[in-house]
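**Q** Sharing a model that was predicted from the sequence below.
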Amino acid sequence: MRCAWAEQSDAERVYHDTEWGVPIHDDRLLFEVLALRGVQAGLAWRIVLTKREAFRRAFHGFDIARVAAMGDGAIATVLADRALIRNRLKIEAIRANARLTLRLIEDEGSLAAFLWSFVDGVPKVNVRREGEPLPVFDDASDRMSAALRERGFRFAGTAICYATMQSAGMVDDHALACFRRS
C-alpha cells in the first residue's frame, strides 16, 4: 500500500516510491527541489513532475553556479520553451534564488546544512493515518520560510518550504500503512 495522493498518475507513483521522503544532503539536489516546489505554487505536483526533465535541461541540471550565471537572453529562451511552465516570475525566481543560494553557501557552508538545521539535522516523522490530510506547514517550515525570505528568496513561503522538506526527507509524512514509511 502507498499514500493515497500517489495513486493519481504514473509519475506520482514513481516519485512516491523512489524519492519522496528520502533524505537529500546534496546542495544541487536540494536546490532543484526548492526550485521545483516554487514552480509548483498554485499547481498540482504531477504537472511539475511531468515537466521536471525539461526544467533540468533548461536550468543546466540545476547546477547552482550555472543557473546563477544565466543572463537575460538565457531566461528569455527558457520562457519561450513550451515544454516548461512558462511563468516569468517563477522562472526569474529560479535564477535569483540560485544567486542567493551561492551567497548562502558562502555564509553557511552548504545549502544542506542550512536547510537541515530547521529539523536539527534529523528527519521529523509524523504520525498520519490513511485518509488524514497531509500537513502543508509546521513550525520548522515557518522558520525556514522566514529565514529564506529574509535573505531575499522568492517563492519560499511556508507551504513551499514544507513541500521541500517532504521531498528532501526532512519530514516523513508517509501514511502509517504505506510501504515507504520509515
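**A** Thanks, I have it. Residues are numbered from 1 along each chain as shown.
**Q** From here on, just use CA atoms for contacts and neighbour counts.
**A** Fine.
**Q** and the nearest residue to C178 once chain neighbours are set aside, what does it touch?
**A** Take C178 and drop its neighbours on the chain: the residue closest to it by Cα to Cα, 6 or more residues apart in numbering is R2, 4.4 Å away. Shown in contact with R2 (Cα atoms under 8 Å, 6 or more residues apart in numbering): D17, H174, A175, A177, C178, F179, R180.
**Q** Hmm, R181 and the first one touching each other?
**A** No. The pair D17 and R181 does not pass the contact test of Cα atoms under 8 Å, sitting 10.5 Å apart.
**Q** if you look at the contacts of R2, which of them are in helices?
**A** Of the contacts of R2, the ones assigned to helices by DSSP state H are D17.
**Q** Make JSON lines out of the contacts of R2 and add neighbour count and distance to G152.
**A** Formatted as JSON lines, the contacts of R2 follow (neighbours: other Cα atoms under 10 Å; distance: Cα to Cα, whole Å):
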{"residue": "D17", "neighbour count": "17", "distance to G152": "34"}
{"residue": "H174", "neighbour count": "25", "distance to G152": "32"}
{"residue": "A175", "neighbour count": "23", "distance to G152": "34"}
{"residue": "A177", "neighbour count": "13", "distance to G152": "40"}
{"residue": "C178", "neighbour count": "16", "distance to G152": "37"}
{"residue": "F179", "neighbour count": "12", "distance to G152": "39"}
{"residue": "R180", "neighbour count": "20", "distance to G152": "35"}
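**Q** alright, now check it against this:
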Amino acid sequence: MNQPLHLLQGLILMLPERCAWCSADPLYVDYHDHEWGVPLHDDHRLFEMLILEGVQAGLSWLTILRKREHYRAAFDDFDPERIARYDAAKIADLLANPGIVRNHLKIAAAIRNAQGYLTIREQQGGFNAFLWRYVEFQPRQNAWPTLVEVPTRTPEAEAMSRDLKRLGFNFVGPTVCYAFMQAVGMVNDHTTNCFRHREVQELA
C-alpha cells in the first residue's frame, strides 16, 4: 500500500543530512557515518589506510571500499613486516588477483611503503606518533559550509608527503596525504550541514 504523500515528506525530512560526496550506496553511507573523520591511532590501521588511499589514486573511493576485504586477504591483513618481504612470486600472485587493483606500480608502492613503515617504527617509535605530529597530536576542527570550500591539500599534507617520500614511500603526494588525514580524523572536514560534523568534533 502506498504511503500518503505527507508521510513520505516527513520521512525525507527525518533523514540525516550528510556530506555532499557521500552517495546513497549503503557501503559508502556506513563508511561516512562510522569511519570517515574519526580519529584513528592504531599503527596497523593507519598503515592500511595510507596504502588504500594511495591505491585510490585515479579511482573512486567507493571502488576501493568494495575491494577492501579483498585487499586485507591478499595483503596479509596489511601486516607491514610480511608485505616488506614480498618477492617477485608474490607480486605475480597479486597481479593475477581480480579482487584488487592490479597495478604493478601500486603493488610495488605497498612493498616500499611497508619497508618505510618499518624504518619509521625503528627510528621514531611508531607510525601513529610520526603521523599525528603534523597536526600537533590534536584533530583540526574545520567548519566548511559546502564541499567546494574543502581543500584538497594543505601545508601539513605537503610536509607529510615530503617526509614520507624521503623515507622511500610512493603514492603519497599531498592530495593523497590530505585525503588520508581526512579519513583518519587528523582533520574534521565534514561540512557543517552534515550531522557527523558535531559528532566527530565531540570525539576530539
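**A** Received, thanks. Nothing here was measured: the structure is a model prediction, and the numbers come from that model.
**Q** about what we covered before: trace the residue nearest to C178 of structure 1 over to structure 2, please.
**A** Taking TM-score structural alignment, R2 of structure 1 has R18 as its aligned residue in structure 2.
**Q** ok, now E19 of structure 1?
**A** Per TM-score structural alignment, E19 of structure 1 is aligned with E35.
**Q** Give the burial count for that match, as a bare number.
**A** 15 (other Cα atoms under 10 Å).
**Q** Assign a three-state SS to the counterpart of V176 of structure 2 in structure 1, would you?
**A** Alignment of V176 of structure 2 against structure 1 is given by TM-score structural alignment, with I160 as its counterpart. In three-state terms, and counting by DSSP: H, G, I helix; E, B strand; the rest coil, I160 of structure 1 is helix.
**Q** I160 of structure 1: neighbouring residues, count only.
**A** Around I160 of structure 1 there are 25 residues (other Cα under 10 Å).
**Q** That one against G42, yeah?
**A** No. Checked against Cα under 8 Å, the pair I160 of structure 1 and G42 is beyond contact range at 10.3 Å.
**Q** what residues are up against the residue lying closest to I64 of structure 1 once chain neighbours are set aside?
**A** Among residues not flanking I64 of structure 1 along the chain, A98 sits closest, at 5.4 Å (Cα to Cα, 6+ apart). Shown in contact with A98 of structure 1 (Cα under 8 Å, 6+ apart): F31, I64, A65, V67, A68.
**Q** what's the following helix or strand after whichever strand or helix holds the third one?
**A** When elements are assigned from DSSP states H and E, A65 of structure 1 belongs to helix 64-68. Following helix 64-68 of structure 1 in sequence order, the next helix or strand is helix 72-80 (DSSP H and E).
**Q** Identify the residue range in structure 2 corresponding to that following helix.
**A** So helix 72-80 of structure 1 is aligned with residues 88-96, judged by TM-score structural alignment.
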